[in-house]
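K.L.:
Next come a sequence and a model predicted from it.
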Amino acid sequence: MLSQAKFTPACSRLNKRAYFIFCLCLFFVVPPLNAQICRKGITPQTIALKNFDFSTPTVALDVLTGLKWDRCVYGQTWENSTCTGSPIKLTWKEALSVGANNNKRLPNIKELNTILDLQCAIPPVNLKIFPNTPASTENGLWSSTPYILEDTSITNAWYIDLGFGITTYRAVTTKNFVRFINKE
């Protein structure tokens, strides 16, 4: 029969010290679970800072496409050179309406794909351009592009997953995050 070790105060202190050192090593060696993952060189598509003009701090002007992107996701505010606050998820129809009422619009799916940085995941965007973008494999950014099947009713719309940048569709009644384009 195996005997069980009895912990003495000295042994207990040693175990606590070893556990503390182990946790300290994990803190410095393993990246945080909510940290963005980027692997440079795995894909040619990357989004470069040099392609954006930040003359208006809250807007990222893509000089290649001429699109003026909100740097913050809807619900966040620009403060101290970053996006703060909690993003608000909207249904597709709510997003279309909110944009129209604020001189903004939802990007179509092709436009939305132009801001992806596929060398990065969770979220798949350049966080220097779009800081504090939510990282989520369950939610994404709505596009204005409807997903239409054989009938002409719009029950689904295209969006981009904020985990890995996958373009897919979902019911227009579900809620997603929104990044608007300025109309002017």
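P.N.:
Cool, got the structure. Residues are numbered from 1 along each chain as shown.

K.L.:
Every contact and neighbour count from this point should use C-alpha atoms.
P.N.:
OK.

K.L.:
Please enumerate the helices of this structure.
P.N.:
Assigned by DSSP state H, the helices in the chain fall at 9-29, 92-101, 109-113.

K.L.:
Please enumerate the strands of the protein.
P.N.:
Under the criterion DSSP state E, the chain carries strands at the ranges 37-38, 52-53, 59-62, 68-70, 77-79, 82-84, 104-105, 120-121, 136-147, 156-162, 167-171, 181-182.

K.L.:
next, the one to line up against it:
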Amino acid sequence: MLFLSLFLCTSPASATQTCRSDLSPSTPTGRFISGSDGTVTDTVTNLTWKRCSEGLSGPSCETGKAITYTWPDALRIAASSTFAGKKDWRVPTIQELDTIIEYHCTMPAINAAVFPATPTSNFWSVSPFAGYPDGSWNINFNDGAHETCNRNWNLYLRLVRGKMLNQEGAGR
């Protein structure tokens, strides 16, 4: 199983978002407040997210190129970020990433109106993978799957700020 989930970390970014119209959104747009500073606040979790993946900017995240990082580099990027004049940005927990998965959509499995131009690939969490000291949990936003990757692999990053959600069950 570990081999399979490590292999899946290499899934490529791909096509156009597909959403099921017969299901209610798990992350409705009205749940989020978009700031003029490039942030999005989730009114359910009270977390504030960067609207764009690292490397992208602009109202629709149309400027730049999404950048991948190793896990140690992702932690350094978060610790040094002063985006929107704030210094408390961090890499999200796996539970926090869970809260922005849009379960009725794929490619990407996220509300694209709230988080535009999200790569359909893996995003780091700070959550360690129990039993694999060199690995951490991540979310593959192609389909919302939980995966583990070696911390030396390059994955995408979306920063968050606010009170950290419980890491209980991070090693599931």
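P.N.:
Done, it's in. No experiment lies behind these values; they were computed from the predicted model shown.

K.L.:
Nearest to residue 121 of the first structure, out of the helices of the first structure?
P.N.:
For those, the distance to residue 121 of the first structure is smallest for helix 109-113, at 13.9 Å, taking CA to CA.

K.L.:
Summarise which helices and strands that closest one is packed against.
P.N.:
For helix 109-113 of the first structure, the elements it packs on are strand 136-147, strand 156-162, judged by 3 or more CA pairs under 8 Å, 6 or more residues apart in numbering; DSSP states H and E.

K.L.:
let's go with 10 Å and repeat that
P.N.:
The contact analysis (3 or more CA pairs under 10 Å, 6 or more residues apart in numbering; DSSP states H and E) places helix 109-113 of the first structure against strand 136-147, strand 156-162, strand 167-171.

K.L.:
ok so, going back, same list, the helices of the first structure, but as CSV with distance to residue 156 of the first structure and mean neighbour count please.
P.N.:
Converted to CSV, these look like this (distance: least, CA to CA, whole Å; neighbours: other CA atoms under 10 Å):
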stretch, distance to residue 156 of the first structure, mean neighbour count
helix 9-29, 42, 11
helix 92-101, 9, 17
helix 109-113, 13, 17
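
K.L.:
In JSON lines, list the ones you listed along with distance to residue 159 of the first structure.
P.N.:
Below are these laid out as JSON lines (distance: least, CA to CA, whole Å):
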{"stretch": "helix 9-29", "distance to residue 159 of the first structure": "35"}
{"stretch": "helix 92-101", "distance to residue 159 of the first structure": "10"}
{"stretch": "helix 109-113", "distance to residue 159 of the first structure": "7"}
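
K.L.:
For residue 74 of the first structure, which of those helices is the nearest?
P.N.:
Once the helices of the first structure are compared by CA to CA, helix 92-101 is nearest, at 9.2 Å.

K.L.:
For residue 146 of the first structure, give its distance to residue 60 of the first structure.
P.N.:
Here residue 146 of the first structure is placed at a distance of 25 Å from residue 60 of the first structure (CA to CA, to the nearest Å).

K.L.:
And those two? Which one has more around it.
P.N.:
A direct count of neighbours by other CA atoms under 10 Å for residue 146 of the first structure and residue 60 places residue 60 higher, at 24 against 21.

K.L.:
Could I get the contacting residues of the more buried one?
P.N.:
By CA atoms under 10 Å, 6 or more residues apart in numbering, residue 60 of the first structure lies in contact with 49, 51-54, 66-72, 129-130, 181-182.

K.L.:
Could you check which residue of the second structure pairs with it?
P.N.:
With TM-score structural alignment as the criterion, residue 60 of the first structure lines up with residue 40 in the second structure.

K.L.:
From what I see, residue 66 of the second structure and residue 122 are in contact.
P.N.:
No. The criterion here is CA atoms under 10 Å, and residue 66 of the second structure misses it with residue 122 at 11.9 Å.

K.L.:
Those two: which has the busier surroundings?
P.N.:
residue 122 (30 against 19).

K.L.:
so where is stretch 157-173 of the first structure in the second structure?
P.N.:
Mapped onto the second structure using TM-score structural alignment, stretch 157-173 of the first structure spans residues 136-152.

K.L.:
Quick one: closest of the helices of the first structure to residue 170 of the first structure.
P.N.:
helix 92-101 (9.7 Å).

K.L.:
mind checking what residue 108 of the second structure lines up with in the first structure?
P.N.:
Residue 108 of the second structure maps onto residue 123 in the first structure, by TM-score structural alignment.

K.L.:
can you pull the contacts of its match?
P.N.:
Contacts of residue 123 of the first structure (CA under 10 Å, 6+ apart): 34-38, 116-117, 132-137, 140, 161-165.

K.L.:
Same question for residue 23 of the second structure.
P.N.:
With CA under 10 Å, 6+ apart, residue 23 of the second structure has these contacts: 103, 104, 105.
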